[in-house]
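need coordinates for the below:
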Amino acid sequence: MGTVFSFDVRGGDPRTVRAALDEAVAGLHRADAVFSTYREDSQLSRLARGELTVAQCDPEVAEVLRLGAEAERITGGWFSTTWRGRLDATGIVKGWAVERAARTLAAAGASGVSVNGGGDVQLLGVPGTARPWRVGVADPLRPGGLAAVVSSAGTAELAVATSGTAERGAHIVDPRTGRPAMTDLLAVTVVAPRLTWADCWATAAFAMGARQGLAWLESLPETEALLITAGDEVRCTGGLASRLG
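Next up is the predicted model:
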């Protein structure tokens, strides 16, 4: 998946949690091997070339493609698992894989889990008694600065995902044209219970642009967002304040 992953795991039986951590890391490596668009031998590449059917792939392939189709439906086509007519699940795989890794650790008895994949984070449980997780949102216009700090207070599941041009340049594609999205935004950060969806929604909203993206994000349940425009204007959904701290 071409990025760095980090884990912060609290509580649980050390041996059980260690085994779950090994399983979670192996799962991330496996996801990269199965879904890579750079490896000619990955199942996704072979599926795109017609050398495999979905039924012949690992069950995770069907799951990810189903989730991708759901994301495309909910976004009205602003999110897609195809690029220039070629199958590409890159936009959903990382969030899905990070969320799955976090849930593997929570299922093993960890009382607090934070898994960070390239700046997109899935949080489960708490890091300590009466203490929430806190995630800083980078300011795209001020290197090293923060635009906001998101808190998990009051919820057992929270994900934070950001899409934008600050780290990787113009890599987000407008699915209608197949070209880099021409948008007035620098970054969109989405806060939701599941990273699978938060990551998709951030990508779709960025491609939509500030006005349409904000209105669409406001319509989603259990979803808040922070949008930063190229003009250094900050816009946010109505309930975002409840997630800051």
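
from now on I want contacts and neighbour counts done on CA atoms only, so please keep to that.
OK.

so the most centrally placed residue in the chain: helix, strand or coil?
Compute the mean C-alpha point of the chain, and by CA atoms, centre = their mean the closest residue is D199, 2.9 Å away. What DSSP: H, G, I helix; E, B strand; the rest coil gives for D199 is helix.

so who does it touch?
91-92, 95, 120, 160-163, 190 (CA atoms under 8 Å, 6 or more residues apart in numbering).

you'd agree G112 is up against G125?
Yes. Between G112 and G125 a contact is recorded at 4.4 Å, counting by CA atoms under 8 Å.

who touches both of those two?
A106.

ok, so of the contacts of D199, who is nearest R73?
I92 (13.8 Å; CA to CA).

quick one: name whatever helix or strand follows whichever strand or helix holds L123.
Element membership for L123 (DSSP states H and E) is strand 120-125. Counting by DSSP H and E, the next helix or strand C-terminal to strand 120-125 is strand 134-138.

what angle separates that following strand from strand 120-125?
170 degrees (axes from the mean of the first three to the mean of the last three CA atoms, to 10 degrees).

and this one, so I can compare the two:
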Amino acid sequence: MAPARPGLRRVEQIMGTAISLDLADDLPAATLHELAGQTFDWLREVDARFSTWRDDSEVCRLDRGELPPAEASADLRAVLARCADLWRATDGFFDAYATGRLDPSGYVKGWSAQVASDRLVAAGAGNHCLNAGGDVVVRGLSPTGRPWRIGVAHPWDPTATCLVLAGTDLAVATSGVQHRGHHVRDPRRGVPARGLRSVTVVGADLGLADAYATAAMAMGESGVGWLDRLDDHLHAVVTDDARLLHSTTLPLAS
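A predicted model of the protein is given here:
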């Protein structure tokens, strides 16, 4: 096994969850700390702008009618446009208004982590793992020089995993009931979705994977068939009655 490369690991609480960053490139310590600082500054900026819990966030001000759409930031306008596209692509099951108020969280966390990862690659840190509360993007190789390993939380025991994936340049998003119960709503019926306990989607873009995982949860058991038909994405699903269903080519760790 190749010796571990120098690197940096940092964890901060942002967006109401633990976000961890592992930088695995052999770069000067000062550079690694600067890149980590820029990453977490960006995620705090996203939280301040998109939080549904902060009365002064852009999302809340827009939802209350205090912020004209034309005066919203470019990021917020871009996210809302993407959410509209996703509403059409998922036959309405990804709905930023499913709770009755504007809440694009099902896309924002994955999107913001993907933006942060892309910025790290552009800055020369092509080997890293960013885990935003279970939504994970990995690039390049781990500090051991091997592919990254990504654990998928067990839907009945958040201290355990039900699957472990391995790979490079992957986006892995999980929507489930482990921490907040059946919080994803079926937008057609206006009630918490039932049938699936955990949905993991694997693709190339974490924002898209995050939205697809949320949409499949909202669909209930019919979401499994919908996931099967997606191009360029793999999945693993745990149903409410404890069945584990997953794509045959899912990159499981050996």
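
can you calculate the TM-score here?
Here the TM-score for the pair of chains, by TM-score structural alignment, normalised by the length of the first structure, is 0.90; 238 aligned residues with a CA RMSD of 1.7 Å.

and stretch 74-85 of the second structure, how far from the first structure on average?
Mean deviation of stretch 74-85 of the second structure relative to the first structure after superposition (mean CA distance after the TM-score superposition for the first structure): 1.1 Å.

in the first structure, what range does that stretch match?
The counterpart of stretch 74-85 of the second structure in the first structure, using TM-score structural alignment, spans residues 59-70.

repeat for stretch 48-55 of the second structure
Under TM-score structural alignment, the match for stretch 48-55 of the second structure is residues 33-40.

stretch 229-236 of the second structure too?
Stretch 229-236 of the second structure lines up with residues 219-226 of the first structure when matched by TM-score structural alignment.

just the buried positions in the matching stretch, please.
223-226 (16 or more other CA atoms under 10 Å).

what about that stretch, distance to the chain center?
14 Å (CA atoms, centre = their mean, to the nearest Å).

how long is it end to end?
The straight-line separation of the ends of stretch 219-226 of the first structure (CA to CA, to the nearest Å) is 14 Å.

show residues contacting it.
Taking CA under 8 Å, 6+ apart as the rule, stretch 219-226 of the first structure contacts 188-193, 198, 214, 217-218, 234-240.

what does stretch 95-114 of the second structure give?
43, 46, 50-52, 59-60, 63, 79-80, 83, 86-87, 130-132, 135-137, 173, 185-187, 190, 205-211, 214.

got it, and stretch 56-67 of the first structure?
Contacts of stretch 56-67 of the first structure (CA under 8 Å, 6+ apart): 34-35, 43-44, 54-55, 81, 89, 92-93, 96.

now, those residues that are in helices?
The members of those that map onto helices under DSSP state H are 34-35, 43-44, 92-93, 96.

pull the most distant pair out of those residues.
Across those (CA to CA), the longest gap, 16.9 Å, separates Q43 and W96.

would you map the strands across the first structure?
5-10, 82-83, 86-87, 112-117, 120-125, 134-138, 146-151, 157-164, 173-174, 179-180, 185-192, 224-229, 234-236 (DSSP state E).

pull up the aligned stretch in the second structure for the first one.
Counting by TM-score structural alignment, strand 5-10 of the first structure falls onto residues 19-24 of the second structure.

what of the fourth one?
Under the alignment (TM-score structural alignment), strand 112-117 of the first structure falls on residues 127-132 in the second structure.

turn the strands of the first structure into a markdown table, including distance to E60 of the first structure.
Converted to a markdown table, the strands of the first structure look like this (distance: least, CA to CA, whole Å):
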| stretch | distance to E60 of the first structure |
| --- | --- |
| strand 5-10 | 20 |
| strand 82-83 | 17 |
| strand 86-87 | 15 |
| strand 112-117 | 19 |
| strand 120-125 | 19 |
| strand 134-138 | 29 |
| strand 146-151 | 31 |
| strand 157-164 | 21 |
| strand 173-174 | 25 |
| strand 179-180 | 29 |
| strand 185-192 | 23 |
| strand 224-229 | 28 |
| strand 234-236 | 34 |
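
tell me which of those lies nearest to V17 of the first structure.
Of those, nearest to V17 of the first structure by CA to CA is strand 5-10, at 8.3 Å.

which parts of that closest one are buried?
5, 7, 9-10.

which single one of these is nearest to P143 of the first structure?
For the buried residues of strand 5-10 of the first structure, the nearest to P143 of the first structure is F5 (20.9 Å; CA to CA).

which residues touch the closest one?
115-118.
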